[in-house]
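>>> Just need the structure, nothing else, for what follows:
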Amino acid sequence: MNVDGTVAEGFEPVGAAFLRNFETLGEQGAAVAVYRDGRKVVDLWGGVKNATAADGTGTGGDGEDAAPWEHGTAQIVRSATKGVAAAALLLLAQRGELDLDAPVGHYWPEFKARGKERALVRHVLAHRAGVPVLDRPLTPAEAADPDVTAAAVAAQTPAWEPGTDHGYHAQTYGWLTAELVRRVTGRSIGTWIAEEIAGPLGLDLWVGLPAAEADRVGRVAPIEAPATGGGLRLRPKRAVSEAYADPSSLTRRAFAAITPQPDENDPAYRAAELPASNGVATADALARFYASLTGEVDGVRLFTPRSVALARTEQSAGPDRVLVVHTRFGLGYMLHGSASPLLDEGSFGHPGRGGSLGFADPGSGIAFGYVTNGFRKSVTADPRAQALVRAVRESVGR
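Okay, here's the model as predicted:
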């Protein structure tokens, strides 16, 4: 297996862990990037651009499957997109355009319906808004229409009184954040992110992939779990498995808010603006984005210290009504914990179902980004990403 890129002195464990992911954890194609104090210290990529499913389906033919992962290859990062969407709301608050303690209905009057008038903007960011599911799931085409998604979420009766509990808003988080950005700025969230985040930082990151960038994106495919997980438990707890299997559970319904499940390799799906699930990015873009939240990167810093504190101050903790396991959230970001181990206490970021991960750790100055084309069913703690996180932890002596 060829691995290309660079590793700064002291970060050799990350390079070794990245190679082991291919050798022992079934990695097909991936990239990892790490920044420290605004300077890139790890930039690695390897494998093939297009994953092949374990059953052999989804092969491209004509040599496409053997195309190497190159520097600049991008990938769908699923829920890691949520961290970028959260930054949009926190930046609007930082600029005085959005009040985190205001009711969502102040900006979006239709949202007050069916007992949601007390839902606050901060509840949206902390997965406390009470609308993780839709009584009628949306088709992939409907999910791409912002007018349809806004109307569906506004009309939904909450599963609990907003603000009183938390549960992962797997898909609806994207529609909630997108509509707030649209109501406040008049721009779609994909356009706002392109103009206010990706553009100033020079990020290869999109929510709504432009047709001109389509050839850079690899094909994703489900892959088998390895026999061992590099020290991590690979089988979910029985309660989690039962929740995903039960069609009536909040867990199953939250992840099925778009039905049937969209084809992530479909150009139409990638072009849609779904800030909970379909962002496309390189590993470097994810790491550079998080580096800019806590420090300066080539003269650009996005968050003030107050916004960093909002991102990583615990707002929700305990049994998650959707994910079932114990989760911790700040405003828009998962926090270090058993469900989503990051670098250390104080780290904040977001994983993507199936493997991808981005986070920042202000205490060490570390920012991390990992993307992969091999999809696994893990939601928060993929063993490949965790092997890399442990290697970063070793490198910085945490």
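
>>> C-alpha only now, for contacts and for neighbours.
OK.

>>> Can you give me every residue that contacts Leu92?
Contact partners of Leu92, counting by CA atoms under 8 Å, 6 or more residues apart in numbering, are Leu98.

>>> could you redo the last one with a cut-off of 10 Å?
Taking CA atoms under 10 Å, 6 or more residues apart in numbering as the definition of contact, the neighbours of Leu92 are 98-100, 181, 184-185.

>>> Let's compare: structure for the following, please.
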Amino acid sequence: MCAASSRSEVPGIAIRGSSAPRFQEAIDRFGRLFGGGRGGGALTVYHRGQRVVDVWTGWADAAQTVPWQENTAALSYSTSKGVTSTVLHLLAERGLVDYAAPVAEYWPEFGVKGKANITVAEAMSHRAGLSRIGVFARSVEELADHELIEDRLAAAAPDRFRGIPAYHAISYGTLIAGIARAVTGKSMGELYRTELAEPLGEIGLRLGDPGPDAPITVARTHGSELPFGIPQAGTVIKYAARTPVPGAGFLRSIYTEGLDRLSVGPEPAILRGELPGANGVFTARSLAAVYNAIATESALFPRARVRAMARLQSVLPDRNLLLPMGWRLGYHSFPVVGAPQAFGHVGFVGSGGWADPASGLAVGFVHNWAPEARLLPRDQFVLIGLLSAIVRGAGKDAGEPVALPKAG
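Sure thing, here's the model as predicted:
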């Protein structure tokens, strides 16, 4: 097990698991995120191949009756994009995919209506011009049929952002899954298992509802189940997406009929089927293990492959997010002080996976928050504070293994 601290400085917060003493600041920050019964979550950190933080706290249900456990997983939204991209990099390392090749070389049906020359690298850096999910999925129910959406992506014409970074909020994962299916004959859900979960010995890497017999359980949403916490979100976003205001591009990338129903109810639509860019269900431990394979010399990824994965693809601001995302091949730049070249992928409301090959750090963070009536919640940026504390901790002397107390 990893090295661990023997104290918690967050009053009233039970933090379970283990952590090296040098990461105490990160543990305290982690605990404060869940003060006042605000949901639950987990954090795992690797440093130079050793698991040095593995903690969890809070509640896995809205009623605060089910404590977060060691194998509790969370719907992690766009954190899925980083994991899905990692699968395609494994196929590239095996020689099945070339980043510079046209997508149509592997997926012939894709090479129509002006898409014949779109490369794998362009698809992986949000430059395919296929970001508007409502063009391909006419309802949230159709989103569950990933093969249908793959077929419609292949048959579609790109929009005016072809060649320019414009965040494919939902369609990204299905596009990458279509490439992967073309060269393997397998769905992305199956590839999660064969290419990542089994080689890494991790159980917490799934797409959609893992089912009642799975060795992990899925935390229920804590907070508003409405998209962005907005009443009548489907109608609001539908009309806002039609306006020429800043941010409308992002709204167009997520809008489809029935968006209000996406996360509502005991069996939310977002957990049905495979949405490889949006419905990954991860434990922090498994997510960190994926990024650890990238951050350190591993059997899965030689350093030359990691350098290719991390290569900056465009310095232009993203047209849908209105931010300079620094897109790599399936990841965005995620620098913090002390780790200027780090990268990974954050999900809605702040879950995320992160790697810094320069220092050998890798992080997985998941939780079950949902925002209350905020279109751009400040929680989206909580991972930055955690990462900063983790980087500082990594520079301190190592400590001996000690488990955290069961209550702080």
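
>>> does Thr256 of structure 2 count as helix, strand or coil?
Using DSSP: H, G, I helix; E, B strand; the rest coil, the three-state assignment for Thr256 of structure 2 comes out as coil.

>>> now the residue nearest to the spatial centre of structure 1, what's its secondary structure?
Taking CA atoms, centre = their mean as the criterion, Ala80 is the residue nearest the geometric centre of structure 1, at 1.0 Å. Assigned state for Ala80 of structure 1: helix (three-state reduction, three-state DSSP).

>>> Surely it and Thr372 touch.
No. In this structure Ala80 of structure 1 lies outside contact range of Thr372 using CA atoms under 10 Å: 11.9 Å.

>>> how many neighbours does Asp266 of structure 1 have?
Look at Asp266 of structure 1: counted by other CA atoms under 10 Å, it has 10 neighbours.

>>> likewise the one 10 residues further on?
Residues within reach of Ala276 of structure 1, counting by other CA under 10 Å, total 28.

>>> cool, Pro109 of structure 1 as well?
For Pro109 of structure 1, the neighbour count with other CA under 10 Å is 12.

>>> now Ala100 of structure 2
Residues contacting Ala100 of structure 2 under the criterion other CA under 10 Å number 11.

>>> swap in the one 4 residues further on?
With neighbours defined by other CA under 10 Å, the count for Ala104 of structure 2 comes to 20.

>>> Need the overlap of contacts for Ala80 and Thr372 of structure 1.
Once CA under 10 Å, 6+ apart is applied, the residues that Ala80 of structure 1 and Thr372 both contact turn out to be 355-357.

>>> Which residue ranges of structure 2 form helices?
Listed in chain order, the helices found in structure 2 under DSSP state H are 24-32, 79-93, 103-106, 120-124, 140-143, 146-155, 171-184, 188-191, 198-200, 233-240, 248-254, 284-295, 303-310, 382-394.

>>> Point out the most buried one among the ones you listed.
helix 284-295 (a mean of 28; mean count of other CA atoms under 10 Å).

>>> post-alignment, it versus structure 1, mean distance?
Its matched residues in structure 1 lie on average 1.0 Å from helix 284-295 of structure 2 after superposition (mean CA distance after the TM-score superposition for structure 1).

>>> I'd like the distance from that helix to the chain centre, please.
Here helix 284-295 of structure 2 is found 12 Å from its chain centre; the criterion is CA atoms, centre = their mean, to the nearest Å.

>>> Now for His71 of structure 1: which residues touch it?
By CA under 10 Å, 6+ apart, the neighbours of His71 of structure 1 are 4-5, 31, 43-46, 216, 282-284.

>>> Tell me the one among these nearest to Ala155 of structure 1.
Closest approach to Ala155 of structure 1 among those (CA to CA): Thr282, at 36.0 Å.

>>> Neighbours of the nearest residue to the closest one once chain neighbours are set aside, how many?
Of all residues beyond its chain neighbours, the one nearest Thr282 of structure 1 is Ala74 (4.4 Å), with distances taken as CA to CA, 6 or more residues apart in numbering. As a burial measure, Ala74 of structure 1 scores 30 neighbours (other CA under 10 Å).

>>> hmm, back to that, just the buried ones from the contacts of His71 of structure 1, in ChimeraX syntax?
Buried residues within the contacts of His71 of structure 1, by 16 or more other CA atoms under 10 Å, are selected in ChimeraX with:
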select :4,31,43,44,45,46,216,282,283,284
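
>>> Of the contacts of His71 of structure 1, which belong to strands?
Here DSSP state E is the test, and those give 4-5, 31, 43-46 as lying in strands.

>>> how about those, which pair is most distant?
Of all pairs drawn from those, the one with the largest separation by CA to CA is Asp43 and Gly46; the distance is 10.6 Å.
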